[in-house]
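Undergrad: Predicted model follows, preceded by the sequence.
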Amino acid sequence: MTATGQRFREFKMPDVGEGLTEAEILKWYVQPGDTVTDGQVICEVETAKAAVELPCPYEGVVHAVHFEEGATVDVGTSIIAVDTDPGAGPAEAPAAAPEPAAAAAEEDTEPQGRQAVLVGYGAAPSSTKRRARKPQPGVPAQEPAAAAVQAELNGHAAAPAAPAPAPSAPAAVPVAGRPLAKPPVRKLAKDLGIDLASVTPTGPDGVITREDVHAAAAPAPAAEAPASAVQPDVSPAPSGSEAVRARETRVPIKGVRKATAQAMVNSAFTAPHVTEFITVDVTRTMKLVQELKQDPDMAGLRVNPLLLVAKALLVAIKRNPEISAAWDEENQEIVRKDYVNLGIAAATPRGLIVPNIKDADAKTLPQLAAALGELVATAREGRTAPGDMAGGTITITNVGVFGVDTGTPILNPGEPAILAMGAVKLQPWVHKGKVKPRQVTTLALSFDHRLVDGELGSKVLADTAAILEQPKRLITWA
């Protein structure tokens, strides 16, 4: 059925973030025939930054869903058609979707600029009508399905077709020679390096299935040698690459993982990184953590060492505000920022994301604890909004939760520095002239050397460490 005019409205994939180009459909909440209202959530998509629920801007009945779950769709591509006037009676075109072969024929003959037909999901929106082509001498007649489509477009029924000879292949062949397959199957073939033209289809009407692609990707069995041949076994063994491939699993790079990889490469090869380290006695800080857990003002809030590291870094930035800046390559300017949006690197099932606490420098310790707890909970549930990951000015990554001493973190793109917090361990430490067991950790600060010279970076790191060694400086230095 073709969605035409104002009755059938096409909802296109929106840009739900900042300049995103594509999104993966994770889950559909509606199907063709379902009634939808304006603002109703119809699906969940995963962008390069987060999972987002999309509300429908139209009210009516779902006419067609153009993509399956798991499909990656470009921004601006229609994903669903809604009949906004279902009570107006039958539509102009037949209710049934065209056969795959007919759909493929229409797709291959459509003019430039028309949206491509997706096999199995009906024709794309169009008000263009075509004349039936006259048969040319020496050119084979159209297949019955294609002839029916051309006849229908001319407004009359197709003439009965003469019986065609039985095909040699077990499945139908597309009219225009293009293999028939749904978008997820085409993507699977592309990932496996399989040419769909070489795949034997087994699905209805000659549609190539996932099983067909996997069968084409499997190595062909070696031919048996004649029984009369008496000679050493010289049959070729599986090549090294085939043997290795059979023990590998390939995962498509997309979504958060793809965005993270691109961002890290851009950051590593754009900003000149420098990393400095400092090992500090945090025994007093760990005692303060335990005391704060019993404080009525912190009741119900998440109190941990990361909270005090974040507060210490914010105080260090206040003492050294020049580090809160960004490098504007296009305008050749350094942008000084009078605010701190503190990013916290969070590992999620979808990959690494860095949401940030807006105006973290203006928050009290209880407010900072509440914001940090909400940030972590939202990230774990996969509900972080794209806006929560935009506009960060500096980041903390807590590698200590994995038992790691420290690392050399890569800058979050556009930010001047990132602080890595290592594991807090009981170690022998010289305290008041004697070796005693103390709680010790190592901090690492990576910074953009275009913005931050060694002196400024060292001051920020040293001030952060000094506060963690003597937490009372949170009061005297704030």
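TA: That came through fine.
Undergrad: make it CA atoms for all contacts and neighbour counts henceforth
TA: Will do.
Undergrad: Quick check: nearest residue in space to Glu333, chain neighbours excluded?
TA: Once flanking residues are discounted, Glu333 sits nearest to Trp327: 6.4 Å by C-alpha to C-alpha, 6 or more residues apart in numbering.
Undergrad: Just the element for the one you found, please.
TA: Following DSSP states H and E, one finds Trp327 within strand 325-328.
Undergrad: for that strand, packing partners?
TA: strand 333-336 (3 or more C-alpha pairs under 8 Å, 6 or more residues apart in numbering; DSSP states H and E).
Undergrad: Mind giving me the packing neighbours of the strand it packs on?
TA: Looks like strand 333-336 contacts strand 325-328 (3+ C-alpha pairs under 8 Å, 6+ apart).
Undergrad: so the residue nearest to Glu333 makes contact with Val335?
TA: Yes: Trp327 lies in contact with Val335 (C-alpha atoms under 8 Å); the separation is 6.4 Å.
Undergrad: Those two: which is more packed in?
TA: Higher neighbour count among Trp327 and Val335: Trp327, with 18 against 13, using other C-alpha atoms under 10 Å.
Undergrad: which ones are touching that one?
TA: The contact partners of Trp327, by C-alpha atoms under 8 Å, 6 or more residues apart in numbering, come to Glu333, Ile334, Val335, Gly414, Arg450, Leu451.
Undergrad: Leaving out sequence neighbours, find the closest residue to the fourth one.
TA: The one in question is Gly414. Going by C-alpha to C-alpha, 6+ apart, Gly414 has Ala326 as its nearest residue, at 6.2 Å.
Undergrad: Burial check on that neighbour, number of neighbours?
TA: 20.
Undergrad: Got another one to weigh against that:
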Amino acid sequence: MTTEVRSLREFKMPDVGEGLTEAEILSWYVKPGDTVTDGQVVCEVETAKAAVELPIPFNGVVEQLFFPEGATVDVGTVIISVAVAGAAPAAAPAAPAAAPAKAEPAEPAEPERREVLVGYGPRTGGSQRRARRTTTTTVAAKAPAAPVAPVPAPAPAPVVPAQPSGDRPLAKPPVRKLAKDLGVDLRAVTPTGPDGVITREDVHAHASAAAAVAQAPVAEPAGAPAVVPAVLPAAVPVAATGDVRVPVKGVRKATAQAMVASAFTAPHVTEFVQVDVTRTMKFVRRLKESGELGRDVRVSPLLLVAKALLTAIKRHPEINAQWDEAAQEIVIKGQVNLGIAAATPRGLIVPNIKDAGGKTLSGLAAALGELIDTARQGKTSPNDMQGGTVTITNVGVFGVDTGTPILNPGEAAILAFGAVRELPWVHKGKVVPRQVTTLALSFDHRLVDGELGSKVLADVAALLEQPKRLITWG
């Protein structure tokens, strides 16, 4: 005879990327009382590198959510507990007193295995992490010592209200993130999307209306100072001044730290060149119309700029390098992992195409299209943003002619591709309208001297002026 028993299993914040120590909970997809199955996504979290959906590794019923949406939680901290059903044998008859039951030897405890969603497989034991200071915008995450249950607060309240699934506002994860950043309660927003889905426009409209109300004059006693809350919610307008405070965290925080480190660590040099890309633009149109690279492949000028840079690197591999401060050595990388700077709702990210130099033009086009689509959907994995060796930033899509790009940390060069404009140009001895762009190459002067940087930039320009050279030079 067996008796069904239920036990609690705890799911900890996993290591979602090498070197990351914390993650912010963006959205919960379950609530206490919901039934979950092995592999079901229960929440979405954001690290300093990307947003990641977390699947739970067992079946059961959700018992408790330990942190609300918006909380920043340390890796290894329990974030959800689940009641798991199981079968236990019925109690056996008591053994005679003269023959006490022999205790079964306990199996040796295995070291704790921590699930790693991105990286090099499960790791054993705890990880050593640097101490982290807690700010007013971060919820300190301390895991309860197992198996002791967490101590309830004096006024206990569920982290996520237990309500029917239909009461949860319908919105996609990026819209939920936007609402959280703007301090908007989705339950108060009027949806205009299909099937009652809240859109980005709905959130912005609600936030604008709330800001207008907040900035309306309020009668106060004479001489009374304006009251400003000590801790401001995310992106909440301050009624007294109209200022908006936005906590710097996640991708934006990592980007800010990386750019400061790059600017004050690597000695930057930037060179510029104007290029007649009339033939390149015609070549792009021909590839689009002919479908030579595949009917579903996106063809753009950025594709040929990328191919030109990769070809130039093949001729001058010394620019595909990294500075090893500890060994005081220059490491010339064996393959080119081409980064493409992408502006997303979560901030600037630079995913890269692994071994881009080894791809054909059609293979590069397919990889570039997939990279851009994934970034726009906010699904870029941390692994796709690690190991880059050189980067392209396409500032031309914003109508900008050029700029002085800052190096992605650990890389030796970054190429800025400016807007393509019709300008008067001397062509075959006559001034005629031509399609012209400006390229800017920034490089680390510790690894790349002026001669090498100039040769690479000149090669890229020559290839874009005569795109047929992509075939002969490649």
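TA: Right, received. Where do you want to start? Given the structure is predicted, the values throughout are model-derived calculations rather than measurements.
Undergrad: What does the TM-score come to for these two?
TA: Between these two chains, after superposing, the TM-score reads 0.69 (TM-score structural alignment, normalised by the length of structure 2); 354 aligned residues with a C-alpha RMSD of 3.2 Å.
Undergrad: coming back round to it: translate the residue nearest to Gly414 of structure 1 into the numbering of structure 2.
TA: In structure 2, the residue paired with Ala326 of structure 1 is Gln322, using TM-score structural alignment.
Undergrad: related to what we said a few turns ago, now do the residue nearest to Glu333 of structure 1 against Asn266 of structure 1, distance only.
TA: 14 Å (C-alpha to C-alpha, to the nearest Å).
Undergrad: Val430 of structure 1 now?
TA: Val430 of structure 1 is 42 Å from Asn266 of structure 1, by C-alpha to C-alpha.
Undergrad: do Gln332 of structure 1 as well
TA: Taken as C-alpha to C-alpha, the span from Gln332 of structure 1 to Asn266 of structure 1 is 18 Å.
Undergrad: So which of the two has more stuff around it?
TA: When neighbours are counted by other C-alpha under 10 Å, Gln332 of structure 1 and Asn266 differ, and Asn266 comes out ahead with 14 against 8.
Undergrad: residue contacts, the more buried one?
TA: Asn266 of structure 1 neighbours (C-alpha under 8 Å, 6+ apart): Pro413.
Undergrad: Can I take it that Tyr86 of structure 2 is in a helix?
TA: I think there's a mix-up here, since residue 86 of structure 2 is Gly and not Tyr. No: per DSSP: H, G, I helix; E, B strand; the rest coil, Gly86 of structure 2 lies outside any helix segment and is strand.
Undergrad: What does Pro247 of structure 2 correspond to in structure 1?
TA: Match for Pro247 of structure 2 (TM-score structural alignment): Pro252.
Undergrad: ok now do its match, which residues does it touch?
TA: Counting by C-alpha under 8 Å, 6+ apart, Pro252 of structure 1 has contacts Asp191.
Undergrad: do the same with Leu65 of structure 2
TA: Counted by C-alpha under 8 Å, 6+ apart, Leu65 of structure 2 has contacts Lys31, Pro32, Ile79, Ile80, Ser81, Pro158, Val159, Val160.
Undergrad: Roughly how far does it sit from Thr389 of structure 2?
TA: Taking C-alpha to C-alpha, one finds Leu65 of structure 2 at 41 Å from Thr389 of structure 2.
Undergrad: and stretch 470-478 of structure 1, how far apart are its ends?
TA: Stretch 470-478 of structure 1 end-to-end distance (C-alpha to C-alpha) = 13 Å.
Undergrad: follow-up on the earlier one: mean per-residue distance, the strand holding Trp327 of structure 1 versus structure 2.
TA: Comparison of strand 325-328 of structure 1 with structure 2 after fitting gives an average deviation of 0.8 Å (mean C-alpha distance after the TM-score superposition for structure 1).
Undergrad: Distance from that strand to the middle of the chain?
TA: 27 Å (C-alpha atoms, centre = their mean, to the nearest Å).
Undergrad: what does stretch 379-397 of structure 2 give?
TA: That offset, for stretch 379-397 of structure 2, works out to 11 Å (C-alpha atoms, centre = their mean).
Undergrad: same question, stretch 372-390 of structure 2
TA: Distance of stretch 372-390 of structure 2 from its chain centroid, counting by C-alpha atoms, centre = their mean, is 7 Å.
Undergrad: related to what we said a few turns ago, are any of the contacts of Leu65 of structure 2 buried, and if so which?
TA: Lys31, Pro32, Ile79, Ile80, Ser81, Val160 (16 or more other C-alpha atoms under 10 Å).
Undergrad: Trace Gly403 of structure 2 over to structure 1, please.
TA: That one, Gly403 of structure 2, aligns with Gly407 by TM-score structural alignment.
Undergrad: Relative to Val399 of structure 1, how far out is that match?
TA: 8 Å.
Undergrad: Looking at the two, which one has more neighbours?
TA: Neighbours per residue (other C-alpha under 10 Å) separate Gly407 of structure 1 from Val399, with Gly407 holding more: 21 against 17.
Undergrad: any idea which helix or strand carries Arg9 of structure 2?
TA: Counting by DSSP H and E, Arg9 of structure 2 is part of strand 2-12.
Undergrad: so how much does the longest strand along structure 1 differ from structure 2 once superposed?
TA: As assigned by DSSP state E, the longest strand anywhere in structure 1 is strand 434-448. Taking mean C-alpha distance after the TM-score superposition for structure 1, the mean distance separating strand 434-448 of structure 1 from the aligned residues in structure 2 is 0.5 Å.
Undergrad: what range in structure 2 matches that strand?
TA: Using TM-score structural alignment, strand 434-448 of structure 1 pairs with 430-444 in structure 2.
Undergrad: what's that stretch in contact with?
TA: Contacts for stretch 430-444 of structure 2 (C-alpha under 8 Å, 6+ apart): 266-278, 281, 401-407, 411-426, 453, 457, 461.
Undergrad: How far off centre is it?
TA: That offset, for stretch 430-444 of structure 2, works out to 32 Å (C-alpha atoms, centre = their mean).
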